[in-house]
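In: Sequence plus predicted model, see below.
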Amino acid sequence: MAHNTLEKTPVTLLGLGAMGTALARTWLAAGHPLTVWNRTPARAEPLAAEGARGADTAAEAVAANTLIVVCLLDDTSVDQVLAGTDLVGRDLVNLTTSTPDQARARAEWARERGARYLDGKIMAVPPMIGVAEAGGYVFYSGSPQLFELHRETLAVPAGTTYVGENAGFAALYDVALLSAMYAMFAGATHAFALTRKEDIDPTALAPLLADWLVAMAPAVHQTADQLRSGDYTKGVVSNLAMQVAGTPTFLRTAEEQGVSPELLSPYFELMRRRLAEGSGEEDLTGVIDLLVR
C-alpha cells in the first residue's frame, strides 16, 4: 500500500466543508498523498486520522504539493485564502462556485502569479462524490494541457467533462444546467400546487410528473438544432400560435384552483411577445432571442 501511495499524485486541498471533506476522503481512499487546510482546524482532524497531513496555514499547504485544489465558499474566499501564498509553478484547480467572468478573471490572476489554472464546477452533491454509479461529474475549463496532466487524479472523486480552453465555460455550463433544473422545479411546484386542495395523493402524481418530464426532455435537442440552423420552424409539432392560444386554460385553471400563476405568467408573456414579433409557425425557440437582447 505504501508503495502504491508513492506512485499517486500528491494533492493539496484547501477547504473542508461538506464537499471538500468528501473530495478529501476519496483521494485518501485511492492512495493519493493529501495535504489539507481549513480555516477551522478541527475540520482537518478526522482526515488526519485517516492519513491526511494537516497544514497550519494555507501557505504551508500550497508549498507542500504542485497540484492545489481549492474548494471554498465563494470567489472572495479564494482571494482571502490564497493571499500571501507562493503560486509560482503550481497547478491551481479551483472548484469554488463562481460566475464565468469571475472564473476568467481568476485564470488571469493565477497566470500573473506564475500558476497554471483550471476552473471546475461540481455537478454533484457530497454523497455522490466517490460513488461512480451516482453519476456525478465536474465540468473543467482552462488549460487543456493541465487537464490532461491531472485528468486521472481529478477523475477519482467524480467524472470529468472538459468544456474548453475559455476558463469561464465550466461556470457557464454549470449555471446553465442548474438554471434549467430550477425552472423544472418551478414547473413541478406549480403542478403540485394545482392539486394541493384536491383529494389527490401527491405520491400518485409524482411518478406521472417525473415520467412526463423525462418524455419531454429530448425536446432540447430540437431546440439546439433550430438554434444552430436558424430555422425555428424546423420539425415543429405544436407551433407557437397554437401554444399561445392554449395559455388561457392554464391561467384559468390556476385561478379556479386558488393557485398563483406567478411561476407560469412570465414565460407565457414571453411567448405572446414572440408571437407578436415573429411567426406563429415557429417553435418556442424564438423566446430565447427575446431573453438575449
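Out: Done, it's in.

In: Please make it C-alpha for all contacts and neighbour counts, starting now.
Out: Will do.

In: now the residue most central in space within the chain: how far from Tyr140?
Out: With the centre of the chain defined as its mean C-alpha position, the nearest residue by Cα atoms, centre = their mean is Asp174, 3.2 Å away. Distance check for Asp174 against Tyr140: by Cα to Cα, to the nearest Å, it reads 10 Å.

In: shared neighbours of those two, anything?
Out: Shared between the contact lists of Asp174 and Tyr140 (criterion: Cα atoms under 8 Å, 6 or more residues apart in numbering) are residues Lys121.

In: ok so Ser141 is a strand residue?
Out: Yes - when classified by DSSP: H, G, I helix; E, B strand; the rest coil, Ser141 is found to be part of a strand.

In: Quick one: the helices in the chain, in order.
Out: Using DSSP state H, the helices of the chain run over residues 2-7, 18-29, 45-49, 58-64, 75-82, 100-112, 144-154, 169-195, 202-216, 219-229, 240-256, 265-277, 286-291.

In: Output these in a markdown table, with distance to Lys121 appended to each entry.
Out: Written out in a markdown table, the entries for the helices of the chain read as follows (distance: least, Cα to Cα, whole Å):
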| stretch | distance to Lys121 |
| --- | --- |
| helix 2-7 | 27 |
| helix 18-29 | 12 |
| helix 45-49 | 23 |
| helix 58-64 | 21 |
| helix 75-82 | 13 |
| helix 100-112 | 10 |
| helix 144-154 | 12 |
| helix 169-195 | 6 |
| helix 202-216 | 24 |
| helix 219-229 | 22 |
| helix 240-256 | 35 |
| helix 265-277 | 28 |
| helix 286-291 | 24 |
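
In: Below is an additional structure, to be compared with the one above:
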Amino acid sequence: MSTSSASSASRTPVTVVGLGLMGHALAAAFLANGHPTTVWNRSAAKADDLVADGATLADSVKSAVEASPLVVVCVSDYDAVYALLDPVGSSLAGRTLLNLTTSSSTQAREAARWAADFDSSYLDGAILALPQAIGTADATLLYSGSKAAFEVHQATLQVLSETGTVYLDEDHGLSALYDMSILGIMWGVLNGFLQGAALLGTANVKATTFAPLARTAINVTTDYVSAYAQQIDEGNYPATDATVAVHRGGMEHLLHESDALGVNTELPKLFLDLAERAAADGHANDSYAALINQFRKRAV
C-alpha cells in the first residue's frame, strides 16, 4: 500500500451532501487532507472535479449517508435538509450528522430532536468564512450539540480551518445564535460604510478613496467592544468616553447632513431613534453601551 493510500485508510471517511460553493469547498478540504470522501449533489456534474481528485460520487442520498460515519450536509435551507434526509432517516442511525446549513437557533434545536428520533448524533455548525477560505487560517467554524460526537470527529473537522475550530456548548442552537449575532455585526458595519460612501459620493469622493479611513474607523471601533461588553454584563454604564447625549448630537448632524445632500436617511433615523429612546429611559448621561436595553426589547 502506498503512503498516501495508508494515510487515507487511517482517516475517517466523510460524506458531504450538497455541492454548492460552500459544500464543494468542504468536500475539497476533506479530500485534500486524505479523508475518503463521498459526495452527493442533485446536479451530479458539480462533483466532476472532486471525483477526478479521488472522491466517490454516490448514486443516491441513501448510499451517500451509509458510506461514512460522519455525514456533513450543507444545502440552501432546512426544508432542503429534511427533503433530502428524512426519507433516508433510518440510515442515519449510529452516525454523526453535522448540519452546516445556515439556520436560526430554533431550527437547529428542532433538527436535533428530529435527528435523535433516528438515533443519530447531531452537531450544528456555523461557517464564518467565504468558500475560498475553507481549510485556511482565515476560516472559523463554530460547532454546538453533542460534545461526544464533536470529540470523536474533532481531528477530521480541524481540516476545515487551520486555527478556527470552536466547540461552543451542548446546546444545539448556540452556533446558529452566534452566527446570527455575527451577521448582524457584519451588516451593521457594511451599512455604515455604505452610508458614508453615499455621503462622500455627493462630493465626488470615490469609495476607494474613503476605504482606508473607513477601515481605520472600524478598527478603532473594535476597541469599544471589550469595554462595553463588560459594562453590559455588569449592568452598569459609566461614560468613560462619551455619553448617549453626546452621541445623539452627532446622530442629529448625520441625519441632517444626509437629508440635505439627498442621501437616504433611514439608517441615521434608526440610530437617532434608539439614542432618543435610551435618553428617555434615563440613560442620557450613560455610555453608549446603555443602548443594549433598547435591543433587548421587542420593536413596537
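Out: Perfect, I can see it now. Model, not experiment: these values are computed from the prediction.

In: can I assume the residue nearest to the centre of structure 1 is in contact with Phe139?
Out: Yes - the pair Asp174 of structure 1 and Phe139 qualifies as a contact (Cα atoms under 8 Å) at a distance of 7.3 Å.

In: Can you check which residues contact both of the two?
Out: With contacts taken as Cα under 8 Å, 6+ apart, Asp174 of structure 1 and Phe139 have 121-123 as neighbours in common.

In: a markdown table for those, including distance to Gln226 of structure 1?
Out: Below are the shared contacts of Asp174 and Phe139 of structure 1 laid out as a markdown table (distance: Cα to Cα, whole Å):
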| residue | distance to Gln226 of structure 1 |
| --- | --- |
| Lys121 | 28 |
| Ile122 | 29 |
| Met123 | 27 |
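
In: Between the residues you listed, which sits nearest Pro207 of structure 1?
Out: Within the set of the shared contacts of Asp174 and Phe139 of structure 1, Met123 lies nearest Pro207 of structure 1; the separation is 24.0 Å, counting by Cα to Cα.

In: Contacts only, for that closest one.
Out: Residues 136-139, 174 are the ones in contact with Met123 of structure 1 under the rule Cα under 8 Å, 6+ apart.

In: what residue of structure 2 matches up with it?
Out: Structural alignment places Met123 of structure 1 opposite Leu128 in structure 2 (criterion: TM-score structural alignment).

In: With Ala224 of structure 1 instead?
Out: With TM-score structural alignment as the criterion, Ala224 of structure 1 pairs with Ala229.

In: picking that back up, for Gly130 of structure 1, which of the helices of structure 1 is the nearest?
Out: When those are ranked by distance to Gly130 of structure 1, counting by Cα to Cα, first place goes to helix 18-29 at 5.5 Å.

In: Which elements pack onto the closest one?
Out: Counting contacts by 3 or more Cα pairs under 8 Å, 6 or more residues apart in numbering; DSSP states H and E, helix 18-29 of structure 1 packs against strand 11-14, strand 34-37, helix 45-49.

In: What range does stretch 21-32 of structure 2 cover in structure 1?
Out: Structural correspondence for stretch 21-32 of structure 2: residues 18-29 of structure 1, per TM-score structural alignment.

In: Now the matching stretch on structure 2. Mean distance?
Out: Average distance between stretch 18-29 of structure 1 and its aligned residues in structure 2, after superposition and using mean Cα distance after the TM-score superposition for structure 1, equals 1.0 Å.

In: neighbouring contacts of that stretch?
Out: Stretch 18-29 of structure 1 has contacts (Cα under 8 Å, 6+ apart) with 13-16, 33-34, 36, 47, 50-52, 71, 125-127, 129-130, 156-157.

In: Pick out whichever of the shared contacts of Asp174 and Phe139 of structure 1 sits closest to Tyr162 of structure 1.
Out: Using Cα to Cα, Lys121 is the member of the shared contacts of Asp174 and Phe139 of structure 1 that sits closest to Tyr162 of structure 1, with 10.6 Å.

In: and that closest one, how far is that from Met19 of structure 1?
Out: From Lys121 of structure 1 to Met19 of structure 1 the distance is 12 Å (Cα to Cα).

In: The equivalent of Thr240 of structure 2 over in structure 1 - how many residues pack around it?
Out: Following TM-score structural alignment, the counterpart assigned to Thr240 of structure 2 within structure 1 is Val236. Val236 of structure 1 is flanked by 15 other residues according to other Cα atoms under 10 Å.

In: Same check on Ala204 of structure 1?
Out: Applying other Cα under 10 Å, we find 9 residues neighbouring Ala204 of structure 1.

In: Counterpart of it over in structure 2?
Out: For Ala204 of structure 1, the equivalent position in structure 2 is taken to be Thr209, counting by TM-score structural alignment.

In: Over to Gly142 of structure 1?
Out: Checking TM-score structural alignment: Gly142 of structure 1 goes with Gly145.

In: Tell me who's in contact with that match.
Out: Remark: with contacts taken as Cα under 8 Å, 6+ apart, Gly145 of structure 2 is in contact with 122-124, 169-173.

In: One more pass at 10 Å, please.
Out: By Cα atoms under 10 Å, 6 or more residues apart in numbering, the contact list for Gly145 of structure 2 reads 98, 108-109, 112, 121-125, 167-175.

In: nearest spatial neighbour of Ser238 of structure 1, skipping sequence neighbours?
Out: With Cα to Cα, 6 or more residues apart in numbering as the measure, Asp283 is the residue that lies nearest to Ser238 of structure 1, at 7.1 Å, once sequence neighbours are left out.

In: now do Gly54 of structure 2
Out: Sequence neighbours aside, Leu31 is the residue nearest to Gly54 of structure 2 in space, at 7.4 Å (criterion: Cα to Cα, 6+ apart).
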